[in-house]
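Asks: Have a look at this prediction, sequence included:
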Amino acid sequence: MKIRLAFLVSTALIAASSMAFGAGTGGVIDVATIGEPPTLDPMASTVDIVGMTTQHIFETLFTFDEQWNVVPLLAETMPAISDGGKIYDIALRQGIKFHDGSTMTSADVVASIERWIAIASRGKQVAAYIDSVRAQGDNAIRITMKKPYAPLLSLLAFNNSAAVIIPKANLADPLTKIIGSGPYMLKERKADQYIQVVRFDGYTPRKEAANGLGGARKAILDEIRFVPVPDANTRLEGAISGQFDYADSLAPEGYGRLSASTASDPVVLKPFGTPILQMNTKQGVLSTKELRQAVQVALNPEDMLLAAFGNPEFFTATGAYYPEGYAWHTDAGVARYGTGDPEAAAELMKQGGYDGRPIRILTSRQYEFHYKMAQVAAEYLKASGFKVELEVFDWATLTTRRADPALWDIFITHGPFPPEPALNGWMSDSYPGWWATPGKAKVIEPFLTESDPEKRKALWADVQTTFYEEAPVFKVGDFNALASKGKMLQGLHASPWPYFWNVSTNKKH
């Protein structure tokens, strides 16, 4: 299904990739990220900073073009699909080198996908549908499904909880050797200082023209340093001064200063995605549906968004999970979108047997807008009669704690609008929050197994209705994201997960 993400770049700052290709090789850039990634194993985490960093090191069989169509990456071509959507025959590119000098074969691919199915949350989503993954000689594999599964290729293409291909000899859990096939290879990681990747000279780009994440990936830069900078103001000041060539996740109030900067330009992605409050349906206060509905009714999303982003140009209070203009847009179920009604919330609390235990909200100031939303949410919940404990951690610690259902009731996160709804974390029964109910299974199973795009749209409306009825998540609204790009950077294309192949710089270090 063709779905276009409407990215608006705020100024004419994104140069054509062909300019970068003509710039020769060389240069070092510093990329300011929101913090230290909890792991460099892309299968083991859904954290965006993991995918953003490791997509330069590891690659998947497929990826997405600029219109978010699935296209081949390590696969030679798109798969031959037969037996009513149950058999995927995938030819592999030949001569692909890993960073350790070994050559990729079907044995590496089969072992990697089997590991992904076993340990990755997105792999676990598809595990029950897969009958087997087998080599077909050295340069092809066959995936046989028990029944059709429409999101398979999108899951294999996604860089988040990713089905990356790793040398079979290096497979371990946890991963101890960071060796992939990407255009950059890991040189050094100093915790809380930087992750340094350098050009992999053994890399062979695809022959197609660059197109979104697809096509030719050319390692023009000598080196990329991903620098954890947890404080948003520090990232902003570093961007304005020219210290950082790219700074991720900046507060909207910095837009004016970036526009006036002589070193950097603002980059606005519109719409970027949605912030959410993920609720713990497995254990604790919110394991009862009526109490989750009480949270849903208690919160006022407009006030939360205003506190988080300040400028109304940067957010929209809307309940539809996908915005207008997206193939998946529907208003089904949105009548339950939050209203900030403490009296109605109190009645639901009574029905759910609220026993006075506090709601523990996990949040982080590395995403300052998360923290501001958490503060407003806490006040609305208190006004409805809930006790609330606000627990603030660095992002890496938060992502570790959320894996334990005994430690929290709500955590705040965000993400872009994925091209396939199955890529939303909460669609997986194993994603923290652990939404796995008969009602969910009843609507999701037909959606996942239906191959007709138009029928899937109607089935998605049923999923969204159940999403609101069972309230595993509180969708706050839609928001635009602000980042910065150094004026010397050429060839950068705006993306929810910024990538720096096909990018060059005239900056001298």
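Replies: Great, that's in hand.

Asks: Please make it C-alpha for all contacts and neighbour counts, starting now.
Replies: Noted.

Asks: For stretch 142-157, which outside residues touch it?
Replies: Applying Cα atoms under 8 Å, 6 or more residues apart in numbering, the contact partners of stretch 142-157 are 60-64, 70, 84-90, 122-123, 126, 129-136, 162-163, 420, 422-423, 448-451.

Asks: which of the residues in that stretch are buried?
Replies: By 16 or more other Cα atoms under 10 Å, the buried positions in stretch 142-157 come out as 142-145, 147-157.

Asks: now do the same end-to-end measure for stretch 133-150.
Replies: Taking Cα to Cα, to the nearest Å, stretch 133-150 runs 17 Å from one end to the other.

Asks: How about stretch 391-402?
Replies: End-to-end distance for stretch 391-402: 12 Å, by Cα to Cα.

Asks: Flag every buried residue along it.
Replies: Buried residues in stretch 391-402, counted by 16+ other Cα under 10 Å: Val392, Asp394, Trp395, Ala396, Leu398, Thr399, Arg401, Arg402.

Asks: cool, stretch 432-443 as well?
Replies: By neighbour count on 16+ other Cα under 10 Å, the buried set for stretch 432-443 is Pro432, Gly433, Trp434, Trp435, Ala436, Lys440, Val443.

Asks: alright, now check it against this:
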Amino acid sequence: MFSFRKSALAIVAAASVGAFAAAAPAQAQTLKVVMHSDVKILDPIWTTAYIQRNHGYMVWDTLFAMDEKFEVKPQMVDKYDVSADKLTWTFTLRDGLEWHDGKPVTAEDCVASIKRWAARDSMGQKMMASVADLKVVDPKTFVMTMKEPYGLVLQSLGKPSSNVPFMMPKRVAETDPNTQIKLEDVVGSGPFIFKADEWKPGEKTVYVKNAKYKPRAEAPSGLAGGKVVKVDRVEWIWIPDVQTQVGALQNGEIDMLESPGHDLLPLLAKDKNVKLLSFNPTGNQYAFRFNSLAKPFDNPKIRHAVFVAFAQEDFLKATIGDPQWYKVCKAPFVCGTPLATDAGMADVLNGNAAKAKQLLTEAGYDGTPIVLMQSTDLQVLTNLAPVAKAQMERAGFKVDMVSMDWQTLVARRVKKDPPTQGGWHAFLTSWVAADILNPVMAGYFNASCDKAMFGWPCDAEIEKLRDQFSKETDPAKQLAIVEALQKRWVDYPTHINVGQWYAPLARRNNIDGNLTAPVPVFWNVTKK
């Protein structure tokens, strides 16, 4: 046992001599962290994967940001104004914004960035559908003119998680939204600078403090306020084995572990040199995503049969285990939030295999094997696919589970090829609660056909209800729209929510300052 865990860094270094040789100068303060995944993709707009979102917050900044209370505050924006008729929004950037290459941030950069982000993001698409014009006034000012009043402008521009509207230089933001930006284009204006020369996929990703970054004056709160960097260098070290990760933390070889295995939490809780910190109290939600283009899941009745076959607790027991860290919750917009409701959900997520089998027969399922992608390198996801396979097979499906690492899955899920030729039928993932608080924000509810996220559901009724929600400001009426949408969604599933879960971050006792936020960020963090 000791030989397996004796030195995580030595194990990784053995795979590639010099993996940790490019150390910072002796006087520099370096934070060594193991994140939940390796960094193999650098474009946080091209994909919704959370490791790319986390990478995005290191390098780029946002016009607005959500604080600890889920209130949207200005970030890169100094001031904004809304006309009396709610049709004209004027935004002015704050002073001192500069790209890492030394060039000033301009309104042109921001307009181009909004357009690229909106082409990929669910909220961005809805917002831009109501935009009549988006134009630059001067180097620090731009104006967004709406076709009609739109209730989610600030919530869209201050969206906290995937896809995040990160601001990029105009030349980078003009990259086709369906094409990844190049390595040399990882240039932001955020609190850290990406060290392209030290990036070694499979080993480590390095960021250094942006000495020219000018934080806001406000105290940090969530993702808003002053982003004050208190360390010189952050190294994300990739260690794929969870036990080895924990061993590295206990031995002091790393300072922080973003996603410790739930089965190892009791061990960490007993370690006097380690602290467990629940930085995201609203938690996360597991999701099973359909490819609605591929037979048999092009048939909504067959997708509905999966909804009937599934039971959440089996997924949660297999992945999380301890009920302290999970919650059975049918409400797709997260239990404990204003839009949480079980409307329309009475006959699904009950694990009714017999009923699901009957529905499959009625829908004409022909025995086509379901290509189910399984992520094997993220412990919080690994056991989901086997549970889905078992529950589907009890209902009469044939399931071909294909195993791969998470980054391979992320690359494959954008493909529209037939499942037998490198495509897919389904996979499972997880969303932070802050991503799915309403039907416009929640990307998997986007049913706008080719404009939707991978899975590409296409349903005019769901889109009509999402449009209604985006223009409604009365909370009671918003809830009524959500209830109507859920009733439609059960019959026309775009995905299936398979339970809520929670996880702490683990850090050494000499680390402090982690913020309560839906995203692990590294400003305000200190190392004694």
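Replies: That came through, no problem. Bear in mind that the values here come from a model prediction, so they are computed numbers and not experimental data.

Asks: Could you tell me the TM-score of the two chains?
Replies: Overlay of the two chains. TM-score (TM-score structural alignment, normalised by the length of structure 1): 0.90; 481 aligned residues with a Cα RMSD of 1.9 Å.

Asks: returning to what we had before: of the contacts of stretch 142-157 of structure 1, which belong to helices?
Replies: If you go by DSSP state H, these have Arg122, Gly123, Val126, Leu448, Thr449 in helices.

Asks: Could you rank those by neighbour count and give me the top one?
Replies: Ranked by neighbour count (other Cα atoms under 10 Å), these have Arg122 at the top, with 32 neighbours.

Asks: Relative to Ala247 of structure 1, how far out is it?
Replies: 28 Å.

Asks: Pro453 of structure 1: how many residues sit nearby?
Replies: Residues near Pro453 of structure 1, counting by other Cα under 10 Å, number 14.

Asks: what do we get in structure 2 for it?
Replies: Aligning on TM-score structural alignment places Pro453 of structure 1 opposite Pro475 in structure 2.

Asks: What range does stretch 199-217 of structure 2 cover in structure 1?
Replies: Alignment note (TM-score structural alignment): stretch 199-217 of structure 2 is matched to residues 189-207 of structure 1.

Asks: Show residues contacting that stretch.
Replies: Under the contact criterion Cα under 8 Å, 6+ apart, stretch 189-207 of structure 1 has outside partners 35-36, 57, 73, 96-99, 101, 181-188, 215-228.

Asks: one more time with 6 Å
Replies: 36, 183-188, 215-217, 219, 222-227 (Cα atoms under 6 Å, 6 or more residues apart in numbering).

Asks: again, but for stretch 261-270 of structure 2
Replies: Against stretch 261-270 of structure 2 from outside (Cα under 6 Å, 6+ apart): Ile320.

Asks: now that stretch: how far from the chain's centre is it?
Replies: Distance of stretch 261-270 of structure 2 from the chain centroid (Cα atoms, centre = their mean, to the nearest Å) equals 25 Å.

Asks: Tell me which two in the buried residues of stretch 142-157 of structure 1 are the farthest apart.
Replies: Using Cα to Cα, the pair of those lying farthest apart is Lys147 and Ala157, separated by 20.0 Å.

Asks: how much does the lengthiest helix in structure 2 stray from structure 1?
Replies: When structure 2 is parsed with DSSP H, its longest helix is helix 475-491. Here helix 475-491 of structure 2, set against structure 1 after superposition, deviates by a mean of 2.3 Å using mean Cα distance after the TM-score superposition for structure 1.

Asks: Can you name the element that comes right after that helix?
Replies: Downstream of helix 475-491 of structure 2, the first helix or strand assigned by DSSP states H and E is strand 495-501.

Asks: Check which helices and strands that following strand sits against.
Replies: strand 284-290, strand 326-327 (3 or more Cα pairs under 6 Å, 6 or more residues apart in numbering; DSSP states H and E).

Asks: quick revisit: the contacts of stretch 142-157 of structure 1, buried ones only, as a ChimeraX selection?
Replies: With 16+ other Cα under 10 Å as the criterion, this ChimeraX line picks the buried residues out of the contacts of stretch 142-157 of structure 1:
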select :60,61,62,63,64,70,85,86,87,88,89,90,122,123,126,129,130,133,134,135,162,163,420,422,423,448,449,450,451
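
Asks: Fine by me, thanks again.
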